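**Q** dropping a prediction and its sequence here:
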Amino acid sequence: MMASMAAFTINDTFMKALAGEVPLFQLLFLRGVLTTLAVGGIAWWMGAFRARLSRRDTGSIVLRIVGEIGAAYFFLTALFNMPIANVTAILQAIPLTITLAAALFFGDSVGWRRLSAILVGFVGVMLIVRPGAEDFTIYSFYALAAVGFVTLRDLATRRLARETPSMLVTFITSGSIMVFFGLASLTGDWVPMDLRASVLTMGASVMIIGGYLCSIMVMRVGEISFIAPFRYTGLIWALVLGWLVFDEWPEPITLVGAAIVVGSGLFMLYREAQIGRKRRFSPVPRPR
């Protein structure tokens, strides 16, 4: 999980390094081509293309594609205009929004402790965004929009049947993103890319593929309640890379907000693990 978070954050760093040099839609299309080819090869090797999708799964994948496209656009637009650590800190609220959305739309039970953790986490997000502050920009809302689209994506993923191959879903999603942003790139001018831009784009593709593979592998063999907290190591990578590559360091109030969001998420994961253990070891009632 830590390797997955490192790969995704390094991808973000490569993409941010190209901000203002290569148009966003062109960049997303080219990265999508490389990623789709690689994911397609892996999916074929794993035999994922032999699976048949149900109508329910097809609808869920369409929603997932909408979530991925929206998340990619809003996240990268925010990333190109904000410090990488600030954007990453806002995205740490995703476990909170997913839990809240699952309670609202799927009827999941959320006790007062987890609900309190979600509310406290949202306070932390407001400390990061700080609407009305002198250094506030509209791109903070872009990062929040990305959180919303990622929540949609993950809720749609949750509706997929267990037997649906993960790599098939990843391939369909990656191909759809490639086609969408390829068409979108035709609305503007393309720019020639030098060796540096080409290497960074290829590097971003490699990091995306590595992040996908690591996250899929860990989800197949690890206990979710144990591995989920390691997602927050992505914030450490964002802080370090933002400082080393872009000479960025968040304001103290932003760090406080990030700590609140992470702390709320960790507490919520701890409570979910506790509830899971109670259900697992609760005595079976005797028949009457």
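**A** Arrived safely, thanks for sending.
**Q** could you use CA atoms for every contact and neighbour count after this?
**A** Will do.
**Q** pull the longest helix from this structure.
**A** helix 252-281 (DSSP state H).
**Q** please compare the first structure with the one that follows:
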Amino acid sequence: MTGGGLEHDRSVREAYARDASGLRRVPEAVARPTNAVEVAEIVRRAAGARMCVTAAGAQTSTTGASISDRGILLSTRAMARVLDLDERARTVRVEPGVLLGDLQRALAPHGLFFAPDPTSDQECTVGGAVACNASGPRTLRYGPTRAHVRALTVVTADGATVEVRRPLVEKNTAGLAPVQDPVDWFVGSEGTLGIVVAAELSLLERPARETGLAIPLPDEQRALAFIVAARESPTMRPRCLEYFDAESFAIARGDAGAPSWGPKAGAMVYTEETTDGGEPPLDAWLALAEAFGANAADVRVFDGGAAIREARRL
């Protein structure tokens, strides 16, 4: 299969031969469509030629899912437009090549955000997040990408373009119910059932205040017990709870330039709280931490989005 926007130059194919897994697979051809019509045409022709198609976004996958040494590597990076933003409905429709970080920056002036926060959020694409059902630290509160996808436009293996949408009201009465929403067939399917060419996403209002806490604790057992207690607390509502063992905490100390931070701690827990107004429940967090052996003087507080972003680089 030649022509039709396919690139066979070795240097181009080499440029798409690796992802974050460290694996290397050089595809037979590369396609870089700029719109859904081109995607459908490429897939249709590939089906006729009995060639496989592997979809790729920013290739931040650590599993080798976005590389192949057979058939066509179809990159959606050139499809990076925000198609529509409905502030009232709190939804946005985007092409798959939009970077998550760029999407968040576009939403910020409107007081909105997309909840999923994979660690590669400044590098990965919306299409990739949908394909692997990406999650991140804040999945504890918000859930994975699946929970925030309202509708998808997908090109299937025969080149047909279909739209699947969640119902406004889910069936919850007597009678047979569908096993799964059609949107969920594609979210997390890694492009095996079709290539996402547009996604309608649900958004949330940005909280008025965000606060992060890094809490050194004496040892692993008390750190894990602290996490369980925090989740069960009626006072606190953590949106993430991340555990650092002794070795990880030592690395964080070094990155923070604070080798003496929590000198007697054998573990650390990082958490975040949000409020729509008023003060976060810091006293409750400190009291709980002390109940599990923490030294309140070692607890670090990160107030505001910029401080939290800096904390998450540790």
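**A** Noted; the coordinates are in hand. Remember, it's a predicted structure, so these values are computed and weren't measured experimentally.
**Q** care to give me the TM-score?
**A** The pair, once superposed, lands on a TM-score of 0.23 when counted by TM-score structural alignment, normalised by the length of structure 1; 118 aligned residues with a Cα RMSD of 6.6 Å.
**Q** three-state assignment of the residue nearest to residue 179 of structure 1 when sequence neighbours are not counted?
**A** Taking Cα to Cα, 6 or more residues apart in numbering, and ignoring the residues beside it in sequence, residue 179 of structure 1 has residue 29 as its nearest neighbour in space, at 7.3 Å. With DSSP: H, G, I helix; E, B strand; the rest coil as the basis, the three-state label of residue 29 of structure 1 is helix.
**Q** report the buried residues of stretch 254-273 of structure 1.
**A** Neighbour counts using 16 or more other Cα atoms under 10 Å place 254-272 of stretch 254-273 of structure 1 among the buried residues.
**Q** now stretch 282-290 of structure 2
**A** For stretch 282-290 of structure 2, the neighbour count (16+ other Cα under 10 Å) marks 285-286, 288-289 as buried.
**Q** quick one: which of those sit in helices?
**A** Taking DSSP H, the ones among the buried residues of stretch 282-290 of structure 2 that sit in helices are 285-286, 288-289.
**Q** quick one: the helices in structure 1, in order.
**A** Residue ranges of the helices in structure 1, as given by DSSP H, are 2-17, 24-45, 55-81, 84-91, 94-106, 112-129, 139-158, 166-185, 195-221, 224-227, 233-246, 252-281.
**Q** deepest of those helices, which one?
**A** Between the helices of structure 1, helix 84-91 has the highest mean count of neighbours, a mean of 26, where neighbours are mean count of other Cα atoms under 10 Å.
**Q** what about that one, distance to the chain center?
**A** 11 Å (Cα atoms, centre = their mean, to the nearest Å).
**Q** tell me the helices and strands packed up against that helix.
**A** Taking 3 or more Cα pairs under 8 Å, 6 or more residues apart in numbering; DSSP states H and E as contact, the helices and strands that helix 84-91 of structure 1 lies on are helix 55-81, helix 112-129, helix 139-158, helix 233-246, helix 252-281.
**Q** which strands and helices sit next to the longest one?
**A** Spelled out, it's helix 252-281 of structure 1. Here helix 252-281 of structure 1 is seen to pack against helix 84-91, helix 94-106, helix 112-129, helix 224-227 when contacts are counted using 3+ Cα pairs under 8 Å, 6+ apart.
**Q** reformat those as TSV; add distance to residue 24 of structure 1.
**A** As requested, those are arranged in TSV below (distance: least, Cα to Cα, whole Å):
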stretch	distance to residue 24 of structure 1
helix 84-91	16
helix 94-106	24
helix 112-129	23
helix 224-227	33
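**Q** go through the ones you listed and name the closest to residue 66 of structure 1.
**A** Go through those one by one with Cα to Cα and the one that ends up closest to residue 66 of structure 1 is helix 94-106, at 16.4 Å.
**Q** report the separation between residue 169 of structure 1 and residue 256 of structure 1.
**A** Per Cα to Cα, to the nearest Å, residue 169 of structure 1 is found 37 Å from residue 256 of structure 1.
**Q** oh, I was asking about residue 208 of structure 1
**A** From residue 208 of structure 1 over to residue 256 of structure 1 the distance is 29 Å, taken as Cα to Cα.
**Q** residue contacts, residue 61 of structure 1?
**A** Contact analysis of residue 61 of structure 1 by Cα atoms under 8 Å, 6 or more residues apart in numbering lists 156-157, 160, 169, 173.
**Q** same thing but 6 Å
**A** For residue 61 of structure 1, no residue meets the contact criterion (Cα atoms under 6 Å, 6 or more residues apart in numbering).
**Q** try residue 301 of structure 2
**A** Residues in contact with residue 301 of structure 2 (Cα under 6 Å, 6+ apart) are 212-213.
**Q** and it, which of the three is it?
**A** When the structure is split into helix, strand and coil by three-state DSSP, residue 301 of structure 2 lands in strand.
**Q** closest to the centroid, which residue in structure 1?
**A** When Cα atoms, centre = their mean is applied to structure 1, the residue found nearest the centroid is residue 150 (5.9 Å).
**Q** follow-up on the earlier one: ok, which of the helices and strands packed on helix 252-281 of structure 1 comes nearest residue 33 of structure 1?
**A** If we rank those by Cα to Cα, the stretch that ends up nearest is helix 84-91, at 24.6 Å.
**Q** out of the buried residues of stretch 282-290 of structure 2, who's nearest residue 247 of structure 2?
**A** Out of the buried residues of stretch 282-290 of structure 2, the one with the shortest distance to residue 247 of structure 2 is residue 289. That distance is 20.4 Å, counting by Cα to Cα.
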